[in-house]
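**Student:** Mind looking at a prediction? Sequence and model below.
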Amino acid sequence: MLRAGGLEAALSPAIGGALLRLSLDGADLLRPTPAGATDPLAMASFPLVPYANRIAHGRYAVEGQRYQLPLNFGDHPHSIHGFGWQAPWAVSETTGAETRLIQDHNGDAGWPWPDRAEQHVALSPSELSLSLSLTNKGESAMPAGLGFHPYFVADADTRLQFDAQSLLLSTADMLPEREVAADALGDWSQPCGIAGDSLIDNAYGGWSGVATILRGDGIAITMRAAGAPWLHLYRPPGEAFFCLEPVSHSPDAINRGGMDMLPPGGTATLAMTLSIGKIEPALPKSAAIA
């Protein structure tokens, strides 16, 4: 458990280095993990490493060599979110308000490069800071992608605002189809209600690095990210949560020329900060995106 003022966070290094919960003065900011849950998808947030989102059918090629990743998401046809979220992390150091976690990958048939992922989690009385790094410990360049997958609590009056330049429309199995204007499915450049009865599962490109969540109970959360030019928005219909995932690349980027290659000994980083405050004065509500 980490504490700073009224802000509290609980982690589970053994379950994907995930956050179990984040609360301010007893109010949940992220969807809390049910008691006894062991599925990383039930956690409040988890890191995405060494890639984010989907790799089509788990197949990719580097330098002419083809690889097959496990299909790690039930009956979904693609590999998703890397493998850091489905493996244990080790605590390297911790204090009352911060901790560092490490995960080493020794290389395998699906991802042959040995690497080290490190996660730093820190609290102040009004802020959660998360940083994630990935170091290539191998002898050849490796694909590298990073991200975070927080589940934000949402009530009927919760509004979301962010600026982006483009939106990726998806195929039925959630791979990118084509890039369109950022407001093609609704305009998030002004605060807009997040509740709705349709599925949103899309990546936004050219994201400014800032997103604002304005809750009906008066809590405001500002997300700021560095090293994350893409923002993935996931809103399942009828649920009291949604996901805002700051990520370093678009879905299936490894097969579409959009994945960074990390040289031997090189390190990639991504950081996310959640700043918590109050809404003053109350902003006018706008229509929800259904």
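**Tutor:** Noted; the coordinates are in hand.
**Student:** CA atoms for contacts and neighbours, from now on please.
**Tutor:** Fine.
**Student:** Quick check, Ala225 in contact with Pro246.
**Tutor:** Yes: with contact defined as CA atoms under 8 Å, Ala225 and Pro246 form a contacting pair (6.7 Å).
**Student:** With neighbour numbers in mind, choose between these two.
**Tutor:** Shown here are Ala225 and Pro246; by other CA atoms under 10 Å, Pro246 has more neighbours (33 against 26).
**Student:** which non-adjacent residue is nearest that one?
**Tutor:** Nearest non-adjacent residue to Pro246, counting by CA to CA, 6 or more residues apart in numbering: Leu231, 4.7 Å away.
**Student:** Equivalent analysis for Ser124, please.
**Tutor:** Leaving aside its sequence neighbours, Ser124 sits nearest to Ala4 (CA to CA, 6+ apart; 5.2 Å).
**Student:** do the same with Thr269
**Tutor:** That would be Ser133: by CA to CA, 6+ apart, it lies 4.3 Å from Thr269.
**Student:** Can you name the helix or strand that that neighbour falls in?
**Tutor:** Assigned by DSSP states H and E, Ser133 falls within strand 127-136.
**Student:** Mind listing residues that contact whichever helix or strand comes after that strand?
**Tutor:** Later in the chain than strand 127-136, the nearest helix or strand by DSSP H and E is strand 142-144. Outside strand 142-144, the residues within contact range by CA atoms under 8 Å, 6 or more residues apart in numbering are 49-51, 113, 134, 136, 254, 259-264, 268.
**Student:** another structure for you, compare them:
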Amino acid sequence: MTGATELFALGNDAWQVRVAPALGGAIVDARWRGRDVLRPTPAVELAARNVRKTACYPLVPFSNRIAFGEFAFGGAQYTLLKNLPDMPHAIHGVGFQQAWSVGENDGRSMHMQIAHTPDARWPFAFEARQSMAIEGDTLTLGMRITNTDTVAAPCGLGWHPFFPLDTQAGETHLRTAWKSMLLSDADDLPCASVDPIDFGALDSTVVDNCFTGWSGQARIDTPHHRICVEASEALRCAVLFRPQGQAFFAFEPVSHANNALHGNDPPMQVLAPGEALEARMVMTLHALTK
């Protein structure tokens, strides 16, 4: 599907953020004091409505992969639609592939929401509300998912932000703490848990793994600025993705392990009818000291 995508702008003296609610509730670009904090969406990809090339998109009601789109829950067996071309698994939930409706929007903050009815992509009803707000040098993302079904349901959430790598200007380093790294097999599914690797510069790193026991805090030192990330307690894991030869990496705070519905810990939350799960991700920018 192609065509113009309506963009909503948030801004203050420090931040300029553009959001595309109709394109999966995604952030198109986010600049701080003239610099790209998140990977900006190329114009051609925006015109093509390619949400996976945006700066950041929501992960709801699950993160990462569900093996081959199949899982058992509550005594029933479910088969999901494989929602990306050439992908044998269901991946990243349903929120990034549908339009979000805009609620409050005052130029410094905005809210948007979706209501999902059971279908081939996900068999349980839910509502999700996403918020974005800027204040000073801080950008805050919030999300709440509510089980609107008549039965208990597994639920998860998170974000998939992409950060640019400016290798010509210098190195980018990620500093954080986590307890274990999930190794992936040939199907990109967790197969073992090991002690985490101490990464050097992300510019020379190739990685696509989920890390559990995440501290909820991280520092990203780029050649231009420092990004301090803080996440709420619900975001117990982080996925680090840096493909070879690409000028970006993704650092994804999420609520559960990859393929959690097949026994990987930590599991997805199970919400009773009417129960909600909330999470928050905060990015505060700092200028580099000389």
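**Tutor:** Ah, there it is. Given the structure is predicted, the values throughout are model-derived calculations rather than measurements.
**Student:** Can you calculate the TM-score here?
**Tutor:** TM-score of the superposed chains, computed with TM-score structural alignment, normalised by the length of structure 1, equals 0.91; 273 aligned residues with a CA RMSD of 1.2 Å.
**Student:** about what we covered before: where in structure 2 does the strand holding Ser133 of structure 1 fall?
**Tutor:** Under the alignment (TM-score structural alignment), strand 127-136 of structure 1 falls on residues 138-147 in structure 2.
**Student:** With structure 1 overlaid, how far apart is the matching stretch on average?
**Tutor:** Stretch 138-147 of structure 2, aligned to structure 1 and superposed, deviates on average by 0.5 Å (mean CA distance after the TM-score superposition for structure 1).
**Student:** Would you mind measuring from the residue of structure 2 sitting at the aligned position of Thr95 of structure 1 to Ala55 of structure 2?
**Tutor:** Taking TM-score structural alignment, the alignment pairs Thr95 of structure 1 with Asp106 from structure 2. Going from Asp106 of structure 2 to Ala55 of structure 2 by CA to CA, to the nearest Å gives 22 Å.
**Student:** do Ala201 of structure 2 as well
**Tutor:** Taken as CA to CA, the span from Ala201 of structure 2 to Ala55 of structure 2 is 21 Å.
**Student:** circling back to that earlier point, elements contacting the strand holding Ser133 of structure 1?
**Tutor:** Where contact means 3 or more CA pairs under 8 Å, 6 or more residues apart in numbering; DSSP states H and E, strand 127-136 of structure 1 is packed against strand 115-124, strand 267-278.
**Student:** Where in structure 2 does the last one fall?
**Tutor:** When strand 267-278 of structure 1 is aligned against structure 2 using TM-score structural alignment, it corresponds to residues 276-287.
**Student:** Report the buried residues of the matching stretch.
**Tutor:** Across stretch 276-287 of structure 2, burial judged by 16 or more other CA atoms under 10 Å covers Ala276, Leu277, Glu278, Ala279, Arg280, Met281, Val282, Met283, Thr284, Leu285.
**Student:** again, but for stretch 235-245 of structure 2
**Tutor:** For stretch 235-245 of structure 2, the neighbour count (16+ other CA under 10 Å) marks Leu235, Arg236, Cys237, Ala238, Val239, Leu240, Phe241, Arg242 as buried.
**Student:** swap in stretch 54-71 of structure 1?
**Tutor:** Arg54, Ile55, Ala56, His57, Gly58, Arg59, Tyr60, Leu69, Leu71.
**Student:** next one: stretch 155-174 of structure 2
**Tutor:** Result for stretch 155-174 of structure 2 [16+ other CA under 10 Å]: buried residues 155-165, 171-174.
**Student:** if we can go back for a sec, list residues touching both of Ala225 and Pro246 of structure 1?
**Tutor:** Joint contacts of Ala225 of structure 1 and Pro246 (CA under 8 Å, 6+ apart) are Met272.
**Student:** Structure 1: matching residues for the one helix or strand Phe251 of structure 2 maps to?
**Tutor:** Assessed by DSSP H and E, Phe251 of structure 2 sits inside strand 248-254. Counting by TM-score structural alignment, strand 248-254 of structure 2 lines up with residues 241-247 of structure 1.
**Student:** mean deviation of the matching stretch from structure 2?
**Tutor:** Relative to structure 2, stretch 241-247 of structure 1 is 0.4 Å off (mean CA distance after the TM-score superposition for structure 1).
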